[in-house]
Every structure is written in C-alpha cells, then in structure tokens.
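Asks: The sequence and its predicted three-dimensional model are supplied below.
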Amino acid sequence: MTNAPGFPDDDIPWNLDEEPPYDPYEDAPLPVDRGGAYGGPAGGAPAATLVRKAALGPHATAIETLEKVFGYNSFRGQQAEIIQTVIDGGDALVLMPTGGGKSLCYQIPALVRAGTGVVISPLIALMQDQVDALSAVGARAAFLNSTQDSAERSRVERAFLAGELDMLYLAPERLRVSSTADLLDAGHISLFAIDEAHCVSQWGHDFRPDYLQLSMLHERWPTIPRIALTATATDVTHKEIASKLQLGDAKHFVSSFDRPNIQYRIEPKLQPLQQLLTLLRTEHPGDAGIVYCLSRASVEKTADFLVENGITALPYHAGLDARVRAANQSRFLREEGVVMVATIAFGMGIDKPDVRFVAHLDLPKSVEGYYQETGRAGRDGLPSTAWLAYGLQDVVQQRRMIQQSEGDDAFRRRLSANLDAMLALCETIECRRMQLLAYFGETSTPCGNCDTCLTPPESIDGTIPAQKLLSTVVRLHRERNQRFGAGHLVDILMGKTTPRTTQHKHDQLATWGIGQDLSEQEWRGVVRQLLAQGLLAVNSDGYGTLIVTEASASVLNGSRPVRLRREPERAAKAARKSKVAADLPTEASGLFEKLREWRAGEARDQGVPAYIVFGDATLRGIAITKPTSLAELGTITGVGEKKLDSYGEALLRVVAEAA
C-alpha cells in the first residue's frame, strides 16, 4: 500500500503486503513454512476430498455449488445476479460492503466455469490464509508469489498448466514479469477477479501503482470475463475504477453500504487509553479487535498499556522487523481474543470474521478510510462496535498535515474536503449511520444503533461563545501581533494565570476571564467545532496556532448564528453491549463455549486460523439446534459437504458430551 501524496508512507510494509520492489523470483524475507501453497496447510488434501468440477457434475449450477461446497442454502442480495453474470462470460464491477460476501462472487464462477480463476490480490501475506480457507471446503487453490522457492513455484505452475487448479492467486506486481503472462497464456483461464479494486484510485491511501496496469487483462485476454470488487467507493472512486480498469461496459452492482450489526460511537477524547480500556473490559472482554493509531510511537505505547492491564495486545507498524509483523499478524488471525494495535498499514484483506470491535484513537483522514477500517468488525454479521475517541488536537494535527503536504492546491483542497466530511460525521447531532451512508450516496432513516440515536446530543446556540473566542484571536493578532494555540486561548478566556499569560500581560486583554461560564473541556469543544465549521483555521506556521477565516467576520458582527453540539453526559453507558454469546439461551451458551474450545484445538493442530475451521455464526447455529446426526448437522449454515466429512463426527461428540 502507498499513502496518498503528502502523507508519510513509511508505515506501509512492502514485503508483507506487496511483491517486493526487486526481482520477484529472488528468495523472499518471509518464507512460508506451512506445508506449501498448493492444496492447503498439509501440502494438499487427499484427492478424494477435493472439489473437482466433475464431482459437482458437468453442468453444476451456482446454487448447487453454494450448497455442496460452502454449506449455504441461499444467496444474499445481488450475489446470484453477479455470479450468473460472470458464469455467462460477462464483466462485472461490484461495490459491496465488507462481510457482504464478495469472495463468493468470483469463487463460485471459478468452480463452475471450465479452467482456472485467476485472482489478483494485493496482499501476499494473506494469500496462504485465502488458499487454506478454500482448501478447507475442498476447492483446489494455490498462489504464486515471492515467498516461495523455485521448487514450490514449479509445482504450482505445473498444476495450473495441467488444469488441476480452480483458483490461482497473484499479486498485481507479478504481472510485470513477462514469464507470468506467458504462463497464463499457456493455461486455461476461466475468469480474472480483481480484488480490492479501489487500490487503482490515486486519491486513496491504499493506492497501488501496479493496479494501473491491470487494464492489460482486457487487452491481452479480451474474451475472458473480469470481475472487480471493492468494499468502499464513493461515486468518484467508482468512476475511476471503471475508467482505469476499462470496465465501462461491465455490469455494475452497487449494494447497500449499511452494516446494521456495527454500532458506531464517537466520544470526546479525554483520557483515551483509559476510555479504551473501559470499552474492552466492560463490553468486549476476551474479544478480538483492532485499535488504530496514527503513529508508530502511539501504537507501541497503546499496546504496552493494554498488556500491562491484562489485555492480550500486539503492535503492528512498519518500524517493526518484518518477521515480527508476520508473527503478530499470524497470532491475531489464529488465536482467540487477540487485540491488534496498528497503523493503517494493517487490515486490508484481513478475512477474520470474529473481530468484535474496531477502535480509533486518532481521527481518520477521510470517511472512506473510516468506513473501510470500521468495516473489519463483525464480518460474520454478529453485533460489533466501531468506537472513535476524537478531540481538538486531532483536528489541529490533521489541518497542519494538509497544509504541509506535498502536491498542488487542488490536491490539498481534496484532502481538506475529505477531512471536512469526517469532521461533519464526528460533529453531527443526527444519526451517524445516516450521515455515513449519505457520504456514499445512500439515503436511510435513523438506525437506533449508534450513539446519537441511543443518547441524542443537544444542539445549542453557541454564537456568544464563538464570538468570545474569535474576538480573542483577533485582539491578540491586531493589538499584539501574536498568535497562539487553543490551550492558551482557553487560559485567557477562563482568566487562568500561567507563566505565559503573565509574561505577555494577557490579563490586560478585554476578553480576559470572560469565559468562566464554561469549563476548560467545553471551551476545547467550542474550538474544535469552530475548526470543523471553518470559522477557525490552523496557521501555516507549523506550530498549530489558530487564525480567523473570512467566514469569521459574519459571526463577529452577529449576522451569522452558530449552532454547537453539547455532548450528552455518560453517552457511552447507554450503548448496547455487543457480546457474541449475549443473546444465546442459557443452555446453548455453555455448548457454544465448548465448541469454541474444540475449534481452537483443531485450528492449532492444523496451523490455520480458527475461522477457517468454522465461524462463530456456524457454531452458534450448532449450539442452538444441538444436532444428533450428520444429516441434521449438514442442514446448518456454513457446514458444506467437505466440512461435514472432515468434522461431523467430532462435532457430534462435542454436542453429546455437553448434553
């Protein structure tokens, strides 16, 4: 991943998330030692258990494949139409939220159509997990990337040429190598799937230059259907994907971006580490989650703080050794209840369904980034939390970063517009979900499952506080030729004697002490909201001092009223807790925990993430229905033929022992 111009991108790990910027056939720094990349974690499932196209019948349908291979009895939303479009040889551009079932949209056509589906994925560090998940349901999948030695690559290439693969994963960088294109020419390709298609957008923080060359797929193999998929895209990004990937004539599918199982909450940043700890202890004890921080230093500090307080937490940022990053990512995927504290370098492509919360300790740069990051919670559809601590310093810092960024004025205006939209989401007194969906062009009604719905904030007339603050900024500049940051301005308004106010004789200003009707925290909220509304600005001196804007004049002369948000007291306490087992019947909750213990053992023995064995949603179904036969077990969502054959008897024993 590469950040948009103007923001530091050294937190992005080349050798974890992309093909490295050297000969991709050199030995890689992260060797895979889990039995190989072809056929699953044990070096290949027995031939009898592989889902070969012939085993599904010469004319297997999409629904038959869904039922027999993946264990689901019906498609969701637009899945059926998308899948049939690709099976019939058409191109598709799919915008579908995380957890909406995008992978099935290319996996099923790859199993139904003759040949091998080639999947372009930007994350080589996760290809093994994707292959493991497919192997667990009996599909024949493999990857080619720089983590393999020449013998392993040769095995995969031979399997592809022999028609023994249903899916082959490649990083976009590998297509730079002419031998890769020649290999594809020599094989039989059923489709091309371009995952994380938003990486083609040069405005996004996930921009990958090698995605720009993927138009070659259509140019070199014009008769092979293509499907491009992403979980986040505004109308502008949507058009950019279609243009750069030559998908203008493709059929476009845009699903609702709503994730009703996620509860969105944004709190004023007071003591963020303590606030985070309270969230984890009271609402998510023992749950897996992700905590996003802006800098490497804050990642380390936060991870250490959580560990000191009894939380299993791991850091992830580009300053760590590559092997440490890989090991931490592996633990997060494979162990239960691990909290990953990370920069935005972590997360894209993480297919872990039981992430119960995503927390932000710093303000995201855009609504798209926020949506994408929070979308990593609750992929299994179970209740989850998206929590953000947001304060004045976040706004000042982001404004300063934009001013100091490289690029032309148009680029900085785009960054400012992204930040303005994010600030509007933070400061809204309306339903947060409505505001979030509106950003993606979708209308909705109040959700009843966000903090502003559960505990509505109050909108107050903030004109007088705004005038007091703006007048202080103006007087300091005009009378003293001075500029100061928010903290000093608040000290003046509250009449607080400090070495700085004494040194500069600010007790002689006309606005000295006129703001004692508000607390320091309330004044910081006024500053934050005036910055969000464009009535204050961060000076370009690099010190975070504040200046008035053109719009400030209308507030000072009384022609423009100012509405401010008053935070409700103890808003977080009104929020619903979202423990996975909270709504299970008492008699089922004990069995659910025993099933989780059994799953952990199976995953440990196989060296795969627990969700590859079974997801929480499937274990909940088993705990509720308590099947007593393989036939009953086979009717539960998520139990396909291969998993029924592999785990059925063991699961029935767990159920029987619990009874």
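Replies: All right, it came through fine.
Asks: From now on I want contacts and neighbour counts done on CA atoms only, so please keep to that.
Replies: OK.
Asks: show me where the stretch 451-600 of the chain has strands.
Replies: Secondary structure of the stretch 451-600 of the chain by DSSP state E, counting those that start in this stretch: the strands cover 458-461, 536-538, 546-548, 563-566.
Asks: ditto for the stretch 101-250 of the chain
Replies: Per DSSP E, counting those that start in this stretch, the stretch 101-250 of the chain has strands spanning 116-120, 141-144, 167-170, 189-194, 226-230. These are given in chain order.
Asks: how many degrees apart are the first one and strand 226-230 in direction?
Replies: Just to be clear, that refers to strand 116-120. Taking axes from the mean of the first three to the mean of the last three C-alpha atoms, to 10 degrees, one finds strand 116-120 and strand 226-230 inclined to each other by 40 degrees.
Asks: Give me the contact list for strand 116-120.
Replies: The set of residues external to strand 116-120 that reach it, using C-alpha atoms under 8 Å, 6 or more residues apart in numbering, is 106-107, 110, 160, 163, 165-172, 188-195.
Asks: Tell me the buried residues within the residues you listed.
Replies: Buried by 16 or more other C-alpha atoms under 10 Å: 106-107, 110, 160, 165-172, 188-195, out of those.
Asks: which one's the longest helix in the protein?
Replies: helix 586-606 (DSSP state H).
Asks: Show me the one of the strands of the stretch 101-250 of the chain that comes nearest residue 418.
Replies: Put simply, out of the strands of the stretch 101-250 of the chain the one that sits nearest residue 418 is strand 226-230, at 19.2 Å, with distance taken as C-alpha to C-alpha.
Asks: which strands and helices sit next to that closest one?
Replies: Taking 3 or more C-alpha pairs under 8 Å, 6 or more residues apart in numbering; DSSP states H and E as contact, the helices and strands that strand 226-230 lies on are strand 92-95, strand 189-194.
Asks: Included below, for side-by-side comparison, is a second structure:
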Amino acid sequence: MVESPQIEEAREALRRIYGFADFRGRQEDVITRVLARQSTLAVMPTGAGKSLTYQLPATMLDGTCVVISPLIALMHDQLRAARANGISAATLTSADADWRETLDAFRAGALDLLYVAPERASQPGFRDLLGSTKLALFAVDEAHCVSEWGHDFRPDYRQLRPLMDAFPHVPRLALTATADAHTRGDVLTQLGIPEEGLVIAGFDRPNIRYAIRPRDALGRQLAQLCDEQTGPGIVYAPTRKKVEALAEQLASATGRPVLPYHAGLPPEERAANQAAFVSSEDMVMVATIAFGMGIDKPDVRFVAHAGVPKSIEAYYQETGRAGRDGDPAVALMLWGAGDFAQARMRIGEVDAERQQGERQRLDALAGLVETPGCRRAVLLRHFGEHPPETCGNCDNCLEAPEMIDVTVLAQKVLSAVYRTGQSYGFGHVQKVLTGADDERVRSKRHDQLSVFGIVEEEESRLLQPVVRALQVRGHLAQTDHGGLKLAGDVRDILGGAIKIAISKPPERTRSRKRRGDTTPNPVGDPLFDALRELRRDLAAEAGVPPYVVFHDAALRAMAAQRPASRAELAEIPGVGAKKLEAYAEPFLRVIREN
C-alpha cells in the first residue's frame, strides 16, 4: 500500500515536534482522515495518544483547530504540553487573564489550537468569533458527554452540532475512551458524523493490572497498596466524609503526602490540592469522582476504589487515569455487599424509563466483581470486543481463585433472614445461624427458631462472603433501616434449582512490600535518579509539572543509552526539536557527570 504524501509529511512532523519515530495504534488512521478533511469519531483507550490526533494536524492544516474540552484543568494540562512541544496554543476560559491577547491572536490566525469549554462554545457570540478567522478543525474531547446514554452526560454538548453545522466545510473530530455500542451510535448522530467515520482503536490497557477484592479493614488495605506502589496515586471514596477520613488515615499510616479533594472544599483549596498533585511524583489524592476528568497526569501508578463505581463505563474511565505513560500501573477495587444494595435502592429513585438501563449497568458491574475468570476479558467484552480468555495481568489470571459450592449455606442464610422477619442486619443473622449466646437473640426468641445454630464453626467464616454474593446478585436487599430482606426470586435457590458458588476467601497473610518493578527506577540506576532530580528542578523553574519536561520513559532511555551529543539525544523517543533546544545542555551535562 502506497502512503499518501500527507501522512509522510505527518510522520516527519511527528519526529520533529514530538520526537517519536512512528504512530501508535490507530493514530495514523485517524490522522489520515483528519488531513483528508473527513469527520471522524475516534474511540481510543486512555494513554493511546488521542490529543496527538488533533494537535499534529493542527500544525499542518491552514487555520485554527478549535478544541471543545469539558474542564478548565484539562485544557490547561493540554495547553502546557502543547506549548512545551512548540505548538502555538491558547485557552479561552473564565480563569484566563490574557483573554484579550488570545482573541487578538485567534483573529490574526496565529493559533494552531484554541481550547474552549462547551458552555462557551454554545453561546451565540462565540459563533460570531469563529467567523472572524479561518478554521481548520473542530475537535470534541470526551465526546461521550454528548450522549444521554453516556455516564457523563453534559447538556451543553448537545449545542455543539448547531455550532459546527454553521461551518459545514470544517471537519469535526470527536474523541472518547469510553463508549459502548449504543453510546457510539448516539455520539455519531448528535455530532453529525457519518457511520463510516467511526474508528475504534480498542479498549485494552495492557499495562494496568486489575484487582478486585472485598473490603476488609479498608485503611490497612489502602496503606498496603501505597506501600507497594511508590508513585502518585488516586483513591476514590464514595462520600466527602469518607474522603476526609481516609486522607487523614493514609497520611498517618504511610508517611506520604496525601491530600483530599471533593466539591465541599473551597474552590481555592481544591485548585491548590489539584496543582500539588499534578506536580508531585509521590502524592496520593483521596477524592470523590469530582476529581479526575480534568487530570492528564501520565505517571499515576495506581487508582483505587474504596467502593463500587457507578458502572463499568465509569470504572473503565476512572481506572484509565492510571498508567497513561504506558508504564505498569494498578487498579484496585475494594467493595462491600452494601455498595450493591444501596445502588439497587437508588435505581428505584430514578425515572422509570431509566431504571432498566441502570439495572443492566449494575448487573454488568456485579458480573465484573463476581467473575472467577479474567477481569480484563469481562471489561473488553462489555465494550463489544472479543479478547482472549486470559490476560496474565489481573488478579484472577495471576492467581486463579478456587471456587466452592455454597448453595446449602446460602439456603441457610435466606431461611434465617426470612424466619427472623426480614428486618435484621447481618450481625444479628450471623448470631442466630451460629447459635451465639446473645441477649438480643434471646429477647426476640430467635434462639427458638429452627435455623438457630445450624452453621458450624468451620463454615461460619464463609457467611459474610455468601451474604455479599447474595446481595450482589440481587437475592438479598437492604431495608430502609439497614436490615436484610429477600429480593428477586429466591425460590430456585431454596429449592436447589440454582447453585451458588463463590471464590474461596484467601487466608489472611501479613503485608509484604513488593519491590523492583513498582518503582520508576526498577534497576536502581543512579543516573536515572540524577536525571529525575534535574527534571524536577527545571520543572519548578518553569512552573510546570515534571512530566511536561520529559516522561520517566525518556529518562530511562537516556540512562540506558547515555547519549553524548545533541544528535544522539535527539534519537531518544519523546525528545522533539523544541525540547532538544530547551533541555539538551543540562541533560547532557548530567549524563557526562554521572
């Protein structure tokens, strides 16, 4: 196949601007369409280089690329990265004091990229502004926000098509990492992109190790994760109160810098905490889901959930904030049965027409949590892919769980819930089943029930996992006061027609720190550490996060290859012309001196 002169020119621009020898994944396919002025929806996993698919063409096409992005923080991250590579870019947001200069540069055609929020883009005056200069491309980031089927629906995204239709000769590029088949179809329709414009790069993030475990001493589990993963991390907690408590607990237990982030904090404190995290090389941010979409930090080494997310789509997007640089990263979910019970209760509070879809989302998430098979395969099948049965990089593939039949114990639990009146919590039901000498059990005369004491000591440790499994599968629900009640059709379980199996709970072991492959410098090279220190100093001087100077991967390559000249340094992936000009001398000096 003979390549077009345009893609050869793009490949040369890739080498010159970004310092990369060739495109990755489906980048070339997307860029080919953009350069041919064909509207496109690109579904690409986080870390696959979505922003490059519009930034690079913007430097080649005549006119300005207008980028619609949902959050100011995300725009400013993209702005720093673009300018560091020598691209002429600006943002037009409420946080920008230089908006007059930006407008002048835009009208003069001096910008390759102009970033704006959908709320600004939907204003009538903005359409007039766009008519004052030549446009090269509309790029719509986080495009799933346009769909009511998406998990992050933003009404202002629905105003983008009328805006873009006013400039029919300007192609449009929509980008997302998170969209199932239904959402993809809706995005195409809402943004006026033909079906043949869909490019799917796949959803796999092979560098992320997925692990899902029941919550058991949450603080200890998260502290162990922080010990194992030495780089920056994000812990998602379900409530503001939990965010504050966990941040304090982890700071005390780990000795690492830990900050909270949630919508209840003053705006200036939120902004300061976010800026500190973006610039840090070892900070842990404990946050609600209000934190994350605006973060384009490539070196996050772990994302932990202290409860179940809203859906598989939300889980995929939130875990996707780990390992954007391609280095190994971990996604850990710690869940409890109550998470699913509460989620099922919330479904009853939404509009009737949405309930079926919400149940399907929750059932899909329950399937991911409960599977004894490959987690990655479940994720990828949810997005319509056909992955191998095993991935070799999730907890179940690395250590296959032993499945045990607990049907009889499940029957005992359901019987005890029913016979105690479907109003007591797990603790009381457990005491009844194990025959505990308890005053409350006696006062309710539950020691006279046929289910009293029918669970032997050796199987009593399985009671909590069994109750969790029954709640996840919708056979047990919570009452308004936190008790347990029967739900769904439990007759088939009680009658033996449905078997219940769970993963055998692991024996408790003492925490052991992982060493070696979890650090940015796995071989302990002192040159790498010296280069990292230099990067830190240069970043502080320039007022940018360290990764804007160079990613860890570029520093590791420098330490391994020890370039002795500008020409040799230019061969390191990630060293483009602008960065070579700015940083060659100090980095070559450190290499010579170490």
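Replies: Received the coordinates, thanks. As the structure is a prediction and not an experimental result, all values here were calculated from the model.
Asks: TM-score them against each other, please.
Replies: Superposed pair, TM-score by TM-score structural alignment, normalised by the length of the second structure: 0.95. Supporting alignment: 587 aligned residues with a C-alpha RMSD of 2.0 Å.
Asks: Generate JSON lines for the strands of the stretch 101-250 of the first structure, with distance to residue 403 of the first structure as supplementary columns.
Replies: Compiled in JSON lines, the strands of the stretch 101-250 of the first structure are given as follows (distance: least, C-alpha to C-alpha, whole Å):
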{"stretch": "strand 116-120", "distance to residue 403 of the first structure": "36"}
{"stretch": "strand 141-144", "distance to residue 403 of the first structure": "42"}
{"stretch": "strand 167-170", "distance to residue 403 of the first structure": "38"}
{"stretch": "strand 189-194", "distance to residue 403 of the first structure": "35"}
{"stretch": "strand 226-230", "distance to residue 403 of the first structure": "30"}
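Asks: Figure out which of those is closest to residue 656 of the first structure.
Replies: Between residue 656 of the first structure and the strands of the stretch 101-250 of the first structure, the tightest spacing by C-alpha to C-alpha is seen for strand 141-144, at 34.7 Å.
Asks: how about the strands of the stretch 451-600 of the first structure in TSV, adding mean neighbour count?
Replies: Output for the strands of the stretch 451-600 of the first structure, formatted as TSV (neighbours: other C-alpha atoms under 10 Å):
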stretch	mean neighbour count
strand 458-461	12
strand 536-538	23
strand 546-548	21
strand 563-566	18
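Asks: ok, residue 445 of the first structure - how many residues close by?
Replies: Using other C-alpha atoms under 10 Å, residue 445 of the first structure has 9 neighbouring residues.
Asks: excluding its backbone neighbours, what's nearest it?
Replies: Across the structure, with C-alpha to C-alpha, 6 or more residues apart in numbering as the measure, the residue nearest residue 445 of the first structure apart from its sequence neighbours is residue 434 (6.4 Å).
Asks: And the one you found? What does it align with in the second structure?
Replies: Counting by TM-score structural alignment, residue 434 of the first structure corresponds to residue 377 in the second structure.
Asks: Just give me the neighbour total for its match.
Replies: When neighbours are defined as other C-alpha under 10 Å, residue 377 of the second structure has 19 of them.
Asks: What is the one helix or strand it maps to packed up against?
Replies: With elements taken from DSSP states H and E, the one containing residue 377 of the second structure is helix 375-382. In terms of contact count using 3+ C-alpha pairs under 8 Å, 6+ apart, helix 375-382 of the second structure is assigned the packing partners strand 208-214, helix 352-370.
Asks: at 10 Å instead, please
Replies: Using 3 or more C-alpha pairs under 10 Å, 6 or more residues apart in numbering; DSSP states H and E as the contact criterion, the elements in contact with helix 375-382 of the second structure are strand 208-214, helix 312-319, helix 352-370, helix 395-398.
Asks: sorry, back to before: check the gap between the residue nearest to residue 445 of the first structure and residue 447 of the first structure for me.
Replies: 8 Å (C-alpha to C-alpha, to the nearest Å).
Asks: Identify the contacts common to the two.
Replies: When C-alpha atoms under 10 Å, 6 or more residues apart in numbering defines a contact, the residues bordering residue 434 of the first structure and residue 447 alike are residue 258.
Asks: Centroid-wise, who is the farthest residue in the second structure?
Replies: Seen from the C-alpha centroid of the second structure, the residue lying at the greatest distance (C-alpha atoms, centre = their mean) is residue 448, 51.1 Å away.
Asks: Residue 67 of the second structure pairs with which position in the first structure?
Replies: Under the alignment (TM-score structural alignment), residue 67 of the second structure pairs with residue 119 of the first structure.
Asks: can you count the residues close to its match?
Replies: Residues near residue 119 of the first structure, counting by other C-alpha under 10 Å: 24.
Asks: So which residues of the stretch 251-400 of the first structure form helices?
Replies: With DSSP state H, counting those that start in this stretch, the ranges of helices along the stretch 251-400 of the first structure come out as 272-283, 296-308, 322-334, 367-374, 392-403.
Asks: That's all I had, so thanks and see you.
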